[in-house]
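**Student:** Mind looking at a prediction? Sequence and model below.
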Amino acid sequence: MTTDVVVGVDSSTQSCTVELRALDSGALVSTARVSHPATTPPVSEQDPEAWWDAMVRAVREAVSGHDVHVVALSVGAQCHGLVASDASGVVLRPAKLWNDTTSAAQAQALLEARGLSWWTQQMGIAPSAALTIAKLAWLRDNEPDVFARVQHLAVPHDWLTFRLTGAHVTDRSDASGTGYYSAPTNRWRPDVLGDLVAAREWESTLPRVLGPDEAAGRLTSTAATALGIGDDVLVAAGGGDQHLAAQGIGLIEGDIAYSLGTSGVVFATNSQPVLDPSGAIDGVANVTGGYLPLVCTLNCTKVTDTMGRLLGVDHAALGELALAAPLDPDRPVLAAYLDGERSPRLPDARGMLAGLTTATTREQLALAAFEGVALGLVRGERQLTAHGVPTGGRTIAVGGGARARAYRQIIADLTGRSVVTVDAPEGTARGAAIQAAAVARGQTVAEVTAEWSPQVTSSIDPSHDRTDVWERYLHLTAVQEPAPHH
């Protein structure tokens, strides 16, 4: 018997992952993954056609051998990347990705032109090299001929949705990470683009922002033929990867998520915009009509990977060493800024280890790595709480680092709350499938998120109070902060 299914797409920096889920129950039918070309920051660029080719191959592989009827599809993708097209929709150059840092100087100039507090209050987010607007400023300064031909601006998920439907659209979540969309007021700010070149007419270059439960359109016959599915398929608004992952893991107001990957993110969902004048919190929009305030740290699992390499052990053994370390109050503490830091804004910082003695053990060094990462993320949670974001619900650990018991135990100990994992290994693709199902069923994304909320797969309770290192950690992180101007 043919099963009605929805397709959830996660087009990340590394690969395109596709999940097919049953429309009625959300049960996983099949999954497929196809790699993207590798990038090597500081210059990190990809040809958008490579994303399209990978998505086509992944969808074809996922539906192959299954008696399914695809009714809806949604695309989640890496945020911030700049896809610049001409009037006929032809991409003018490879897309600069979020982790391309060549636009750092342009980001700094944008920040200084209006000031940090203006950006955070007006836009909900402050310029960094990651943001789309900084990449557009880089294009103006370095490739003026290409810049002059730009007629359509898109981020990766917008462009893939355009290839699927022919519609130049986006959603609030991804728009709010561009630097020229105001999350607090839900509107584009072409005046900010006018700071780049005043004489340009920018409004026509911007995609239409869809509502959270609105469809972008239906597949074109060309796209349907390429994907090997029917052309009666609805395409949802799509969204940013973290934003759809929040739906995939079943995040509801009151919950807080710790995403433990190469970089770390702590995020929650909130009905009201969060405006942080310090710029530590990105007050971006979510995919259900509210907001997804988040704090991102640059250094997460790569810190423990590095410590494992220095100690000559794998990740599992490093975690065992860390959990075996005695909790001496004067144990070593690590400010884990190995590659500079984004939260706090210390791009030139380095990791600093304090409290070494002749009695320091390998166990203590392993513990310092895990605690240093966790302390930075807990600092982010405390910033969210200070801005009124409720965090009394579940604490959900996601990402590769969530597999390490040491990370989950230390976060539980530092927050005084149980830490759970859920059955959503591909959170973004799962969240995209939820959004596709909502459009197909005429429901809200929030309703389907609640209905398809994944099962808890593990729970770990606090076992020790680790906050004895909190003040030492803050003191160590302050050492590298620039002296105030007088």
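**Tutor:** Received, thanks. Owing to the predicted nature of the structure, the values given are computational and were not obtained by experimental measurement.
**Student:** hey, let's count contacts and neighbours off CA atoms from now on
**Tutor:** Noted.
**Student:** Now do the same for the residue sitting furthest away from the middle of the chain: helix, strand or coil?
**Tutor:** Distance from the centre of the chain peaks at residue 358, with 41.2 Å (CA atoms, centre = their mean). Recorded secondary structure, residue 358: coil (DSSP: H, G, I helix; E, B strand; the rest coil).
**Student:** how near is it to residue 102?
**Tutor:** According to CA to CA, to the nearest Å, residue 358 stands 43 Å off from residue 102.
**Student:** for residue 131, same thing?
**Tutor:** Distance of residue 131 to residue 102, given as CA to CA: 11 Å.
**Student:** Pick out whichever of the two has more residues nearby.
**Tutor:** Taking neighbours as other CA atoms under 10 Å, residue 131 and residue 102 compare with residue 131 leading, 28 against 18.
**Student:** pretty sure that one contacts residue 178?
**Tutor:** Yes: under the criterion of CA atoms under 8 Å, residue 131 makes contact with residue 178 at 5.5 Å.
**Student:** Mutual contacts of the two, please.
**Tutor:** Listed contacts common to residue 131 and residue 178 are residue 80; contacts here mean CA atoms under 8 Å, 6 or more residues apart in numbering.
**Student:** For residue 224, which non-adjacent residue is closest in space?
**Tutor:** Closest residue in space to residue 224, ignoring its immediate chain neighbours: residue 231 at 5.1 Å, by CA to CA, 6 or more residues apart in numbering.
**Student:** Is the one you found part of a helix or strand, or is it coil?
**Tutor:** From three-state DSSP, the assignment for residue 231 is coil.
**Student:** just residue 18 next, same as before
**Tutor:** What three-state DSSP gives for residue 18 is strand.
**Student:** I'd assumed residue 60 was in contact with it.
**Tutor:** No: between residue 18 and residue 60 there is no contact under CA under 8 Å: 9.7 Å.
**Student:** Name all residues that make contact with residue 444.
**Tutor:** Counted by CA under 8 Å, 6+ apart, residue 444 has contacts 212-213, 288, 438.
**Student:** ok, so of these, who is nearest residue 27?
**Tutor:** Checking the contacts of residue 444 against residue 27 by CA to CA gives residue 438 as the nearest, at 14.8 Å.
**Student:** how far out from the middle of the chain is the helix or strand harbouring the closest one?
**Tutor:** Element membership for residue 438 (DSSP states H and E) is helix 427-441. Distance, stretch centre to chain centre, for helix 427-441: 17 Å (CA atoms, centre = their mean, to the nearest Å).
**Student:** and that helix, which residues are buried?
**Tutor:** Neighbour counts over helix 427-441 (16 or more other CA atoms under 10 Å) mark 427-440 as buried.
**Student:** hey, where'd the strands end up in the stretch 301-450 of the chain?
**Tutor:** For the stretch 301-450 of the chain, applying DSSP state E, counting those that start in this stretch gives strands covering 333-335, 352-354, 395-398, 419-422.
**Student:** Next one for the comparison:
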Amino acid sequence: MKYVIGVDLGTSAVKLLLVNQAGDVVQEIAKPYPLIQDKTGYSEQDPKVWVDQTVAGLSDLMKDFDQDPKDIEGISFSGQMHGLVLLDEHDEVLRNAILWNDTRTTEQCQQIYDRVGESRLLDITKNPALEGFTLPKLLWVKEHEPNIYAKAHKFVLPKDYLRYKLTGKLQMEYSDAAGTLLLNVSEKSWSKEICYLLDIDVNLCPELIASHDEVGEVTLEIAEKTGLAQTTLVFAGGADNACGAIGSGILEDGKTLCSIGTSGVVLSYESSNDKDFAGKVHYFNHGAPNAYYTMGVTLAAGYSLSWFKEVLAKEESFEKLVAEVGGVPVGSNGLLFTPYLVGERTPHADAAIRASFIGMDGSHERKDFVRAVMEGITFSLNESIEIFRENGKVIDTIVSTGGGTKNEDWLQMQADIFDAKIVKLSSEQGPGMGAAMLAAYGCGWFDSLRKCADEFLHVDKEFLPNEENVSMYKQLFEMYKSVYHSTKQLSEGLLAFRK
């Protein structure tokens, strides 16, 4: 039996999957690491820790592997997007990586709009300037740490740095490059225009490669440390959302993913680069060859439910908390919730807006609030789906992953609010599986990623929309959308009273 390894470099841990040719996860290992948050809005990590924990995970995996190490034919990567890793002329790290969830760069985002122009930025990168992206971080270092910036020779993203340390080869692949605001997404090349307008040396940008490209083999040093064979082929990999799409089979038009984790993502496959969403949703290069994906984000999806639990049901399990929601009618007995606990991303890029319960009265019980939170999260995700549909996309089948699959009432709720068939996969490994599939495809096990998905991914259950519920939810959705505009000024006024 032959094997591949998928490495998912997340924000809190690196996760490794050993996958065989049938798509079975033979072994799974996770190694945690901390965030560095010295100031409000700052979020950093030491890239060395990523490497150390990945090597430790690979070593543990190989200790339990009782076959020939050469049977592990390939390894590939998924990784957290947007993080800035600055390297000097010797490819040594100059400072801690600034992560995707770091929000210090509001002024730099405005500088990008002032110098490039909002319309021109969307023409080139297909995305607005947001604090999470890489380019604002690069400009922040240039302004606030000029001595470090002067030593910078290249920048890469987190999983690209990890791959470099395993192979000695330094590149960035397209799906991650699309999240930098420096890539011309349609042309798949670095934008010399943006670099010129912002006085950035285009040579800081590394060589570009495709997600399934073979970049080399593991180095002798890594082979000796981990027990891997030095013949193990290494493939470029992709951004976490691109790999999550691959690992969920979002590999053809009409296929859409709804992933509910701490944040929530609605991601849809795009076969072309010529659609215009006016920056309302993200538009990135896919990890699949010559493909793209559009994506909307709810910042506090699963976080809204975990917040509710921590505040009002700290000692209970999630299973007990949501056990009664099936007995609560559509609309939670007249209670609406907007999940703006940390602001919102899609369709409102608004850091000041805050969450609301609307319609509370003395008859409401805790189970009404729980269902309202779950409905509110789903309404927020539906705003992304609405944008897709308004731009001509047909969305009739949605693969649901993450916390939203843990409760069948919530899966039915998604079917009714999204008015689409909801598919739950039998095995849910997301980005790590997507990375493993890129390695399997790169090793030549399959002619295409779609054939790999047919072999590796299987449907567990399907949920069809209930027409009566669909009708009621359409009315409620219109009410939900009005809450943002009705509470925006109130949220801004209350900022002065927050500690």
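**Tutor:** Yep, that arrived. Every value quoted in this text rests on a predicted model; they were computed, and no experiment measured them.
**Student:** Skipping adjacent residues, who's closest to residue 302 of structure 1 in space?
**Tutor:** Closest residue to residue 302 of structure 1 apart from its sequence neighbours, by CA to CA, 6+ apart: residue 262 at 5.4 Å.
**Student:** contacting residues for the one you found?
**Tutor:** Residue 262 of structure 1 neighbours (CA under 8 Å, 6+ apart): 298-302.
**Student:** Onto which residues of structure 2 does the top helix by length along structure 1 map?
**Tutor:** Using DSSP state H, we find that the single longest helix of structure 1 is helix 362-386. Using TM-score structural alignment, helix 362-386 of structure 1 corresponds to residues 366-390 of structure 2.
**Student:** Tell me the spacing between the residue nearest in space to the middle of structure 1 and residue 405 of structure 1.
**Tutor:** Residue closest to the average C-alpha location in structure 1 (CA atoms, centre = their mean): residue 242, at 3.6 Å. Per CA to CA, residue 242 of structure 1 is found 23 Å from residue 405 of structure 1.
**Student:** now do residue 119 of structure 1
**Tutor:** In this view, residue 119 of structure 1 and residue 405 of structure 1 are 38 Å apart by CA to CA.
**Student:** Tell me if I'm right that residue 477 of structure 2 and residue 379 touch.
**Tutor:** Yes: using CA under 8 Å, residue 477 of structure 2 makes contact with residue 379 at a distance of 6.4 Å.
**Student:** Tell me which residue of structure 2 lines up with residue 134 of structure 1.
**Tutor:** Matched to structure 2 by TM-score structural alignment, residue 134 of structure 1 sits across from residue 136.
**Student:** mean shift of the host helix or strand of that match relative to structure 1?
**Tutor:** Assigning secondary structure by DSSP H and E places residue 136 of structure 2 in helix 134-144. Compared with structure 1 after the fit, helix 134-144 of structure 2 shows a mean deviation of 0.9 Å (mean CA distance after the TM-score superposition for structure 1).
**Student:** Relative to structure 1, which residues correspond to the helix or strand just after that helix?
**Tutor:** Following helix 134-144 of structure 2 in sequence order, the next helix or strand is helix 146-151 (DSSP H and E). Under TM-score structural alignment, helix 146-151 of structure 2 corresponds to residues 144-149 of structure 1.
**Student:** now what about that stretch, what contacts it?
**Tutor:** By CA under 8 Å, 6+ apart, the list of residues contacting stretch 144-149 of structure 1 from outside reads 85-86, 92-93, 136, 139-140.
**Student:** Counting by contacts, list what the helix holding residue 438 of structure 1 packs against.
**Tutor:** Contacts defined by 3 or more CA pairs under 8 Å, 6 or more residues apart in numbering; DSSP states H and E place helix 427-441 of structure 1 against strand 3-11, strand 15-22, strand 68-77, strand 234-236, helix 241-248, helix 445-451.
**Student:** what comes into contact with the fourth one?
**Tutor:** Contacts to strand 234-236 of structure 1, defined as CA under 8 Å, 6+ apart, come from residues 71-75, 161, 164-165, 213-219, 435-436, 439-440.
**Student:** again, only this time at 6 Å
**Tutor:** Strand 234-236 of structure 1 has contacts (CA atoms under 6 Å, 6 or more residues apart in numbering) with 72-74, 215-218, 436.
**Student:** mean per-residue distance, it to structure 2?
**Tutor:** Overall, strand 234-236 of structure 1 averages 1.0 Å from its counterpart (mean CA distance after the TM-score superposition for structure 1).
**Student:** Around residue 427 of structure 2, how many other residues sit close by?
**Tutor:** Other residues lying near residue 427 of structure 2 total 18 when counted by other CA under 10 Å.
**Student:** if we can go back for a sec, now the helices and strands packed on helix 427-441 of structure 1 as CSV including distance to residue 34 of structure 1?
**Tutor:** Listed next are these as CSV, based on distance: least, CA to CA, whole Å:
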stretch, distance to residue 34 of structure 1
strand 3-11, 10
strand 15-22, 5
strand 68-77, 14
strand 234-236, 21
helix 241-248, 17
helix 445-451, 26
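**Student:** of all these, which lies closest to residue 126 of structure 1?
**Tutor:** So among those, helix 241-248 is nearest, using CA to CA, at 18.0 Å.
**Student:** on that earlier part again, so which of residue 119 and residue 405 of structure 1 has more stuff around it?
**Tutor:** Shown here are residue 119 of structure 1 and residue 405; by other CA under 10 Å, residue 119 has more neighbours (23 against 15).
**Student:** Translate that one into the numbering of structure 2.
**Tutor:** Using TM-score structural alignment as the criterion, residue 119 of structure 1 maps onto residue 121 of structure 2.
**Student:** and that match, how far is that from residue 135 of structure 2?
**Tutor:** Counting by CA to CA - residue 121 of structure 2 and residue 135 of structure 2 are separated by 12 Å.
**Student:** and what of residue 195 of structure 2?
**Tutor:** Going from residue 195 of structure 2 to residue 135 of structure 2 by CA to CA gives 10 Å.
**Student:** Among the two, which residue is more densely surrounded?
**Tutor:** Applying other CA under 10 Å to residue 195 of structure 2 and residue 135 shows that residue 135 carries more neighbours, namely 26 against 18.
**Student:** The helix holding residue 438 of structure 1 aligns to what range in structure 2?
**Tutor:** Residues 430-444 of structure 2 are where helix 427-441 of structure 1 lands, counting by TM-score structural alignment.
**Student:** Stretch 88-101 of structure 1 too?
**Tutor:** So stretch 88-101 of structure 1 sits over residues 90-103 in structure 2, by TM-score structural alignment.
**Student:** what's the span of the matching stretch from first residue to last?
**Tutor:** End-to-end distance (CA to CA), stretch 90-103 of structure 2: 29 Å.
**Student:** Mark which of the contacts of residue 262 of structure 1 are part of helices, please.
**Tutor:** Judged by DSSP H, the subset of the contacts of residue 262 of structure 1 located in helices is 301-302.
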